[in-house]
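Trainee: give me a 3D structure for the following:
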Amino acid sequence: MTPPNNITLSKDKKLLTVSYKDNHYALTSEFLRVYSPSAEVRGHGPGQETLQLNKQDVSISSLVPMGNYAISIHFNDGHTTGIYSWSYLLHLGADKEELWLDYCNRVKENSDNNKNYHKISI
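Mentor: Here you go, the predicted structure:
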């Protein structure tokens, strides 16, 4: 996979713009954090994913080049283990709307399921 032409982090560190030859993708820090390719988020196989909650205030602390194939994104909540390959960044950009809708649905489902377990003491 060819590297992006340009990667730009906004001054507030909440928006990463990844530019390829014909496309530019603006990816929020929250989106990148909840879709981190790390084992902490994705697990080690299907069904082992961990839903990331309350990441709306996270920002990007730093971007670390990983050879010619990826960047590691370090977040201000201490998460530093995700290595974002050029192809994974392209996937996130190209499928952003579908991925975000899926994430929002999983958060809602998680919230709805947790309501069933709240008991009121009298």
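Trainee: please make it C-alpha for all contacts and neighbour counts, starting now.
Mentor: Will do.
Trainee: tell me the centre residue of the chain?
Mentor: L32 (2.2 Å; Cα atoms, centre = their mean).
Trainee: contacting residues around the host helix or strand of that one?
Mentor: Per DSSP states H and E: L32 is located in helix 29-34. With contact meaning Cα atoms under 8 Å, 6 or more residues apart in numbering, helix 29-34 is reached by 13-16, 41, 51-53, 55-60, 75, 100.
Trainee: ok, 10 Å please
Mentor: If you take Cα atoms under 10 Å, 6 or more residues apart in numbering as the criterion, helix 29-34 is touched by 9, 13-16, 35-36, 41-42, 50-61, 73-75, 77, 79-80, 82, 84, 89, 92-93, 96, 99-100, 103.
Trainee: from these, which land in strands?
Mentor: The strands, defined by DSSP state E, take in 9, 15-16, 60-61, 73-75, 84 from the contacts of helix 29-34.
Trainee: let's see this one next, to set against the first:
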Amino acid sequence: MTKIPTAIQLHKASRTLTLKYASGEQFDLPAEFLRVHSPSAEVQGHGKPVLQFGKLGVGLTKVEPAGNYALKLTFDDGHDSGLFTWDYLYQLGQRQAELWDDYLQELNRAGKSRDPNEQAVRLML
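Mentor: A predicted model of the protein is given here:
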């Protein structure tokens, strides 16, 4: 059964999207988290996800409904493709800690940084 939020709030100052559900559940999803987990082809690739990095501080500029099944999110780095379905948003909320930890590990393995002004360099000795 699809879980549809009963309230959606964009907090521009804290760069957070809050989703509230009839069950009492509430998810506060940071824009950076949503950006790096965008369902777009640009991020998900075609079967091979593309690691997003340098997205620390990215914000959401617009949240729009896409029919009755999803949200279209516009980020201040220009990314606005990919529709976040109700099921996908709920899954992101449920698995936020696990997905974020996996993302940080992936960044570390790739020698990348969340900071857009920082380039991680690995010295091979």
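Trainee: how near is T8 of structure 1 to S19 of structure 1?
Mentor: Distance, T8 of structure 1 to S19 of structure 1, using Cα to Cα, to the nearest Å: 8 Å.
Trainee: where does the helix holding L32 of structure 1 end up in structure 2?
Mentor: Aligned by TM-score structural alignment, helix 29-34 of structure 1 corresponds to residues 31-36 of structure 2.
Trainee: once aligned to structure 1, how far is the matching stretch on average?
Mentor: Following the fit onto structure 1, the mean deviation recorded for stretch 31-36 of structure 2 is 0.2 Å by mean Cα distance after the TM-score superposition for structure 1.
Trainee: buried residues, the helix ranked longest in structure 2. List them.
Mentor: Counting by DSSP state H, the longest helix found in structure 2 is helix 96-110. The neighbour-count check on helix 96-110 of structure 2 (16 or more other Cα atoms under 10 Å) flags 96, 99, 103, 107 as buried.
Trainee: and the contacts of that helix?
Mentor: Residues contacting helix 96-110 of structure 2 (Cα under 10 Å, 6+ apart): 27-30, 33-34, 36-37, 51-54, 90-93, 111-114, 120-122.
Trainee: what does stretch 3-12 of structure 2 give?
Mentor: Here stretch 3-12 of structure 2 has contacts from 16-31, 59-63, 68-70, 85-91, using Cα under 10 Å, 6+ apart.
Trainee: kindly check the end-to-end length of it for me.
Mentor: First residue to last in stretch 3-12 of structure 2 (Cα to Cα) measures 24 Å.
Trainee: buried stuff in it?
Mentor: Going by 16+ other Cα under 10 Å, stretch 3-12 of structure 2 has these buried residues: 4-5, 8, 10-11.
Trainee: now do the same for E97 of structure 1: its match in structure 2.
Mentor: In structure 2, E97 of structure 1 lands on A97 (TM-score structural alignment).
Trainee: how many other residues sit next to the closest residue to H74 of structure 1 other than its chain neighbours?
Mentor: Sequence neighbours aside, T80 is the residue nearest to H74 of structure 1 in space, at 4.4 Å (criterion: Cα to Cα, 6 or more residues apart in numbering). Residues lying near T80 of structure 1 (other Cα atoms under 10 Å) number 19.
Trainee: ok, T80 of structure 1 - contacts?
Mentor: With Cα under 10 Å, 6+ apart, T80 of structure 1 has these contacts: 33, 36, 38, 60-64, 72-74.
Trainee: rewinding a little: how big's the offset between the longest helix of structure 2 and structure 1?
Mentor: Looks like 0.3 Å for helix 96-110 of structure 2 (mean Cα distance after the TM-score superposition for structure 1).
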